[in-house]
Structures are given as structure tokens and as C-alpha cells.
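Only the shape, not the letters, is given here:
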């Protein structure tokens, strides 16, 4: 029985079961006749190729928010990606039932394998040591095309990862990249912008794709949405992945922070209330940034920053707790009771696992059901997916509070600062050694590079692929005493 995802009327995909686009163009970047397993769709094959890649496995050794060696409760990039994939599949299923049929016909469905592929792949390009590792590589690469996590993800899937492809005649051909469908590559193309080849030293990280992948991006657009022109290019699967990532970040990173004791519900509430000089500055900054996001989605802006306090109060249901004695009483008594109730309230979410799980599970379900579809009738595959206005405000508020109060806290900044220096010193040492510090297969890539720009990109690819532990160990072998010469790099 033919899958609805591959029905000839399916405008979201425009491909048939024989792995060819209906206009006859090839489905994959490498125009090779690969062995085709019966019953396996092209997107299921791409999903498998991602799942079995070294870059995907390395996500288990990359920090999401808190270093994994501190406690086995904390999420890594791998477990975060798995959660994003589950949420993304939930969004796609919701849209397939509630939204897609009425807009595009009963035979049209969003492919769950493709959506989950996008979610599992979305963090592949993140380097060791999080945001500061990304900044370090971008600073080192500004004269050679820059560095950015999303751009690196596309490069890993299309260039860095190697694969042997089995042909119908029994021979095997080595391929750069995983030889994925154009549609799968499009699902991780978050920013339709080429990063400038050279930027000044003070420039911020530029989000987009590298100039080295310019021709590939052109091919992706031509295969996925022919005749689309110069309008913004972003597929529906990429929109879903983006929303799922925001939901996971604003929910599960919050859970990790509650567990770690970095934040409490009352601390979040106090941080966003109007009182206090620093709090007011934080609140006003977040208020401005959230209004910017609302404007992007063409929603009505917030008219007052005080509304943000209500969002936190409703999330944690502050109104369920009494904070004053029933029969009045002295100011001292009221204050003492307020402190006791606040401590009792915080303990629900910091020391009671079931309460944290109840909060996150209920929140994720509500957010999935709040997703909206903005159909693109001319190019259905580029239809937008977004959260409704109320939920978008909640997600953006928690994302920003988590970033400013947790990621930017002095305790995490110390770790990330050290990581930034590790990345810079490793990179510069490899360049100074003319590539001799690279493992053999990477050294071959380095020696084949034609100019300094390409050589620097090879080193960047290698360092970006390191786990946190590998980078720390590599740095120790370069700059600490007692390192063994017998252990391979």
C-alpha cells in the first residue's frame, strides 16, 4: 500500500516511490544508482544514515547546559536532540490530523521520518564547550568564511562525513557527505543567507551557510522548490524542527536548572518584576526582544513589560498559594509566612521529581497543541509553522531568562571561558604544526587542501567535531606534563 507521504498528489513532497522527483531530476546529490531496499522510503534511509554517523554519536559528549560529568541527570546534546525529535514528531502528527488535510487535501501528509531527521541533525554542528566554543572558532575563521553551528551542520552532512555507497553492480564508491536527499538537507537549512567570506574582528557570529556550500544550497533550492525565486527559503520540516527546539530549550533546560538549583520559580518571578534596578533593566531588555519576535511573526506586540510577570505566575500557578495570614496580622507575621510559603513552593520544583515531570509534560503537550500552520499555497513545502501568540511569549520569555540567569551566570561562564581558550589553543597549535598534529585521515585532507583558507577549514572541521572530553584531553596532551606518546590522537 502506498504511503500517503508519497502520493502523487502530495504537493509537500513532489516525489514518487521510485526515489525520483516527478520532473525526472535526481533525488540525491550524488547521481548514483544505489541499491534500493524494498519498503524503505528515501527519508527512512536518510534517517538511518544520520543515526549511524560518528557526528551523531559524538553529541553524547557535548554539553547542552550543564557539564554531563557533574550529574547523570543533566541532558547532553544527544538527549536534547532525541527530545526535540519526539516533540517535532508530535507537532507533525498534530498538523497532519488538524491542519494539513483542510489546507492541502486528504492525501497530503508531513513525513514523520523527515521531521525527526531534521530534529536529530539540528545540533550536529555545535562545537565543544557550547557558545564559547562557537565564538572561538568564528574568531579564528573570520578571514576564511567564519564558523556557525547551523552552517557546520549542513557541511557535516554534505561534506565532512564520509560514506561508502553500494552500487547495483556490486561495486562501492566513496562519497563525501552522507549522500542525502535534497529535501533532508533542506530540513536543516535554517538561515537562507550566505556568510560573508571575510568579516572584521569585532563582528558578531553570522547565521547562515558557508560560501563553500553556495552551489549546494543553490541545488537544494532548485530541487525542493523550483521556480521559487529570491523569496525566503525554509521548508515546513525546518520550521517544525525550529519550534520543537524552542519548546525543548524553554522546558527541559528549565528542568535541568531547577534540578541544579541555579534557579527557583520565585527567583524567576523576582527577576522579571518591576522592582529593583537590575531587575528592571533585565525585564526591559527581555520585553524588547520578545516584541521583536512577535513582530517577526506578525503578531500584536506586548503593550507593557508588567505582562511578563503574569506569564511566570501562570506557569507555576503562584495564585494557588496563600501568602498572607487569613485574619490579617502584623507585617512581620505576613513577611515570615510569605518566606515560608515561598520556600515550600520552590521545593516542589527543586526537590520533588514528579512535580518537575508533571510541569514539563503538561507544558510540552500544551505547546504542541498551540502550533499554527501558515500555509503557502504556491509552495506548500515552504509553509510556515509557528506557536500561537500566547505560547510564543511564554517560550521566548523562558528562553531568555534561562540564557541571562543561567548560561551567563558566573559559574557557567568560568567553564565556557576555559573551553574557549582550549579551542583556540588547539586550533592554533594544529595550524602551527602544518597539520602534523592531525590524525592520519585528517592529515590527508589537510595536505590535499589547495590554499590556507581550505586548510583552515579542515582544521576547523576537526576541532568542531571534538567532544568536550576529547578537546580537554587533547589540550592536556599539548600543554601538560606526563602525556603518553603511545596513545593515538
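On my side now, so go ahead. In this text, all values refer to a predicted model and were calculated from it rather than measured experimentally.

hey, let's count contacts and neighbours off CA atoms from now on
Will do.

and residue 481, how many neighbours?
8 (other Cα atoms under 10 Å).

just residue 231 next, same as before
Quick note: residue 231 (other Cα under 10 Å) scores 7 neighbours.

cool, residue 279 as well?
Neighbour number of residue 279 under other Cα under 10 Å is 15.

Figure out the helix or strand that it lives in.
helix 277-296 (DSSP states H and E).

Check it against this one:
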């Protein structure tokens, strides 16, 4: 089948009519599938709106044209839906997971995550996937009957496991959690609502994960060029982008650098999508899963780049790490951002009355670990802007982060 054609619904797709349901039973919608309702609930959530002022790489006020967590999530969803359409799986579930994948990120991107992880070191640490689960099961307060969004089992599974299993069949932490253990918030939740941490997630969740990789690799190149951290000619160090740049210049000899960069990003996204579709179809043909349950029983992810694209993607990541994420300007700003988060955390621990009343109300009713976690929840929910305003309210000097 051509990559440009939509595939018919596949046997291995998650079927909304066969969903494992919600933790809290609700009447079905007359007009929307369970997965469409999940997607709508994510879009209407407070946590989703806050993503518009949360850092992707650049702090929100550095420029109106840089990605935020919100625009990144929308771009991931667009790529994920394109992949889902080609592979014949449920587009609504795929979109839900693409839009929800960053709900647990704190202000200031990975700098904020590192800072909160250090602040909560003695209380289970901080993990943005665990925080996303916490957001959709506890912290959103929009419904009279329950906390959270009461998403379907399939959506919760995908939020937690889109990057692969968290444990083996015997419950021992695996993969990225092998050394530090499964985050306490995930472990405590699955004790009462089993998300089968030992298995792979649905094909829809795997698609959302690879769409995230495609989006941030391509769009971080775009943002890095716009920020002047590197120039087009620097990308000739990567064989894939060097070839694309040469072909674009051959087709458009007088093209300016801005349009050349935009064309490069488009071609890169198309190349990576096609590589995922072809490799995933190859793996599906080899394993022949007859249901979504069969997908979960596999020993590897079925959604993946082919070998050439895997090597190209690794080269892009390496380039961006050196030229963007570790750039002196970015490192300086992110170092200041970590200080803001750590100082806010320490201040709220020392002076709980500085918290808003609804967040300070737990004082005297919970243990030290729960108190620290609640402070972590408050900070994790902040936008970059609100964190800076709070810091300026509580401290004599706040870094400008420019």
C-alpha cells in the first residue's frame, strides 16, 4: 500500500467498542467513542492549557515563534494521526496519547524536571510520565463524581507505557527504571488499577512515542536555526540532512536560508514518517498480530524506524545535543531556571503559608513525604511565567532567563 493512502481498520487496532472501560463507570456518549471522549477531556483540561507557557527548549518569553510544550504537543498529534491513518489503528486514541504525553512536564522543560527530581530525591523523585498519570487521575478537578479525567484503561496504559514496559512479568523494574525502581506514583496507582506494566502498550501508544521523536528532532532543528545557535551549513555534518540540503539547493538555487530551513524540516519529517511506516509494516507482517492483545504480548516495539533512519535520527540527536541543548546560552538559562525551581521548593517547605490557601490546607494533616509531593505537584503545574512571578514575589532577585 502506498504511504499516501489510508489503511483500512486493522485487526491489531484498539477497538473503542471493546475498551476495558474507565475506573469510574460512566454512561456511554451518544455521539462520541470512548477514545474521542478521552481526547476531548485532555484538550479541555487545565493542564493542557498550561502547556502554552511551558518551555520546550526556549523559555516562553525568548520569542513568539519558538515551540512551547503546547505547540510541540499539537505537532506530535499531527504526525501521530498521519501514522495512525497509514497503519489502520484508532486515530482518536493515538491523538489522545500524543496530546497527553507532556502533561506531567514542570516549568522550564528538562531543567525543571531535573530540579524537582533533586528536590524530591528522598520522596520518590520526580518523573514526568508518573506526573502525567497523577494529573489525569488525581490533580484535575473538573468533574463532580471523581478526581482526574477518568480516562479509559487504554489511554492510561499509553500514558504510562508509551516508551515500553516498566517491569518484567514478575514485577521487577526494567529498562529505564531498572536501577531507580518504578516511580511510586505509578506503582501505587497500578496496585489498585492494573495497567500491566510488564507488557508493551498498544500500537497507538507506540505511534505517539515515535511521533514525539520525529517532532522534536525536526522542530528543534527549526528552532535552533531561528535562535542562531547554528546555521544551515552546520547541518552538513549529518549525512542525511547534508544530502537533503544539497538537493534543495539544486532545485532552488536562490532560496534564502529561512525558506531552505523550512523545506529541510518538511523533508525530514516526511522521510522519518515514511521510514516508520515501512519498518512497522515489515514488523507487523513478520509477527502478524491478530488483535491489540497480540501487540502487547510482543517482545519488542512494533513501531520503529528502519535501520537507516535509526542511524540518521541518532546523528541528529547527537548534533542537537552538542549545538543546542548544551549550548552555553541554553545551559546558562536552564541553570538559572533550575535555581528558581529549587528555591521555590525550599521556600514552600520552610514557609508553607507562602503557598496558595488550597495548597497549604494540607499542612498538619499529612506526613513529610506527602507534604513534599504536594509542593512538587504545585510547582510542576506552574507555567514558566507563573514560576518567575512567584519567585519575584518571594525573593529579592529573580534571573531574567534571557
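Everything's here; your move. Treat the numbers as computed from the prediction; the structure is a model and nothing was measured.

Can you pull the TM-score for these?
The TM-score (TM-score structural alignment, normalised by the length of structure 2) is 0.82; 367 aligned residues with a Cα RMSD of 3.1 Å.

sorry, back to before: give me the range in structure 2 that the helix holding residue 279 of structure 1 lines up against.
With TM-score structural alignment applied, helix 277-296 of structure 1 matches no range in structure 2.

Who are the packing partners of that helix?
helix 265-272, helix 389-402 (3 or more Cα pairs under 8 Å, 6 or more residues apart in numbering; DSSP states H and E).

Would you mind finding the most buried of the ones you listed?
helix 389-402 (a mean of 20; mean count of other Cα atoms under 10 Å).

how far apart are it and its match in structure 2?
Mean deviation of helix 389-402 of structure 1 relative to structure 2 after superposition (mean Cα distance after the TM-score superposition for structure 1): 1.5 Å.

which residue numbers in structure 2 go with that helix?
So helix 389-402 of structure 1 sits over residues 307-320 in structure 2, by TM-score structural alignment.

from the chain's centre, how far out does stretch 285-292 of structure 1 sit?
Using Cα atoms, centre = their mean, to the nearest Å, the distance from the centre of stretch 285-292 of structure 1 to the centre of the chain it belongs to is 21 Å.

do stretch 215-235 of structure 1 as well
22 Å.

the inter-axis angle of the helix holding residue 279 of structure 1 versus helix 389-402?
140 degrees (axes from the mean of the first three to the mean of the last three Cα atoms, to 10 degrees).

Break down structure 1 into its strands, ranges please.
Ranges of strands in structure 1, per DSSP state E, are 162-166, 172-176, 371-374, 384-387.

Make TSV out of those and add distance to residue 288 of structure 1 and mean neighbour count.
Below are the strands of structure 1 laid out as TSV (distance: least, Cα to Cα, whole Å; neighbours: other Cα atoms under 10 Å):
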stretch	distance to residue 288 of structure 1	mean neighbour count
strand 162-166	44	16
strand 172-176	44	13
strand 371-374	23	18
strand 384-387	19	20
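
out of the ones you listed, nearest to residue 464 of structure 1?
Checking those against residue 464 of structure 1 by Cα to Cα gives strand 162-166 as the closest, at 16.1 Å.

who does that closest one touch, helix- and strand-wise?
Looks like strand 162-166 of structure 1 contacts strand 172-176 (3+ Cα pairs under 8 Å, 6+ apart).

Show me what the strand it packs on is packed up against.
Checked by 3+ Cα pairs under 8 Å, 6+ apart, strand 172-176 of structure 1 has strand 162-166 packed alongside it.

Centre of the chain to the strand it packs on, how far?
Taking mean C-alpha positions (Cα atoms, centre = their mean), strand 162-166 of structure 1 and its chain are 27 Å apart.

Same question for stretch 223-237 of structure 1.
In terms of Cα atoms, centre = their mean, the centre of stretch 223-237 of structure 1 is found 21 Å from the chain centre.

Check the separation of the first and last residues in that stretch.
Start-to-end span of stretch 223-237 of structure 1 (Cα to Cα, to the nearest Å) is 16 Å.

Give me the buried positions along it.
223, 224, 225, 233, 234, 235, 236, 237 (16 or more other Cα atoms under 10 Å).

Would you agree the first one is in contact with residue 184?
So that's residue 223 of structure 1. No. Using Cα atoms under 8 Å as the test, residue 223 of structure 1 is too far from residue 184 to be in contact (11.4 Å).

In structure 2, point out the residues matching the helix ranked longest in structure 1.
The residue-count maximum for a helix in structure 1 (DSSP state H) belongs to helix 236-260. Using TM-score structural alignment, the residues of structure 2 aligned to helix 236-260 of structure 1 are 203-227.

Average offset of that stretch relative to structure 1?
Stretch 203-227 of structure 2 sits 1.0 Å off on average (mean Cα distance after the TM-score superposition for structure 1).

That's all I had, so thanks and see you.
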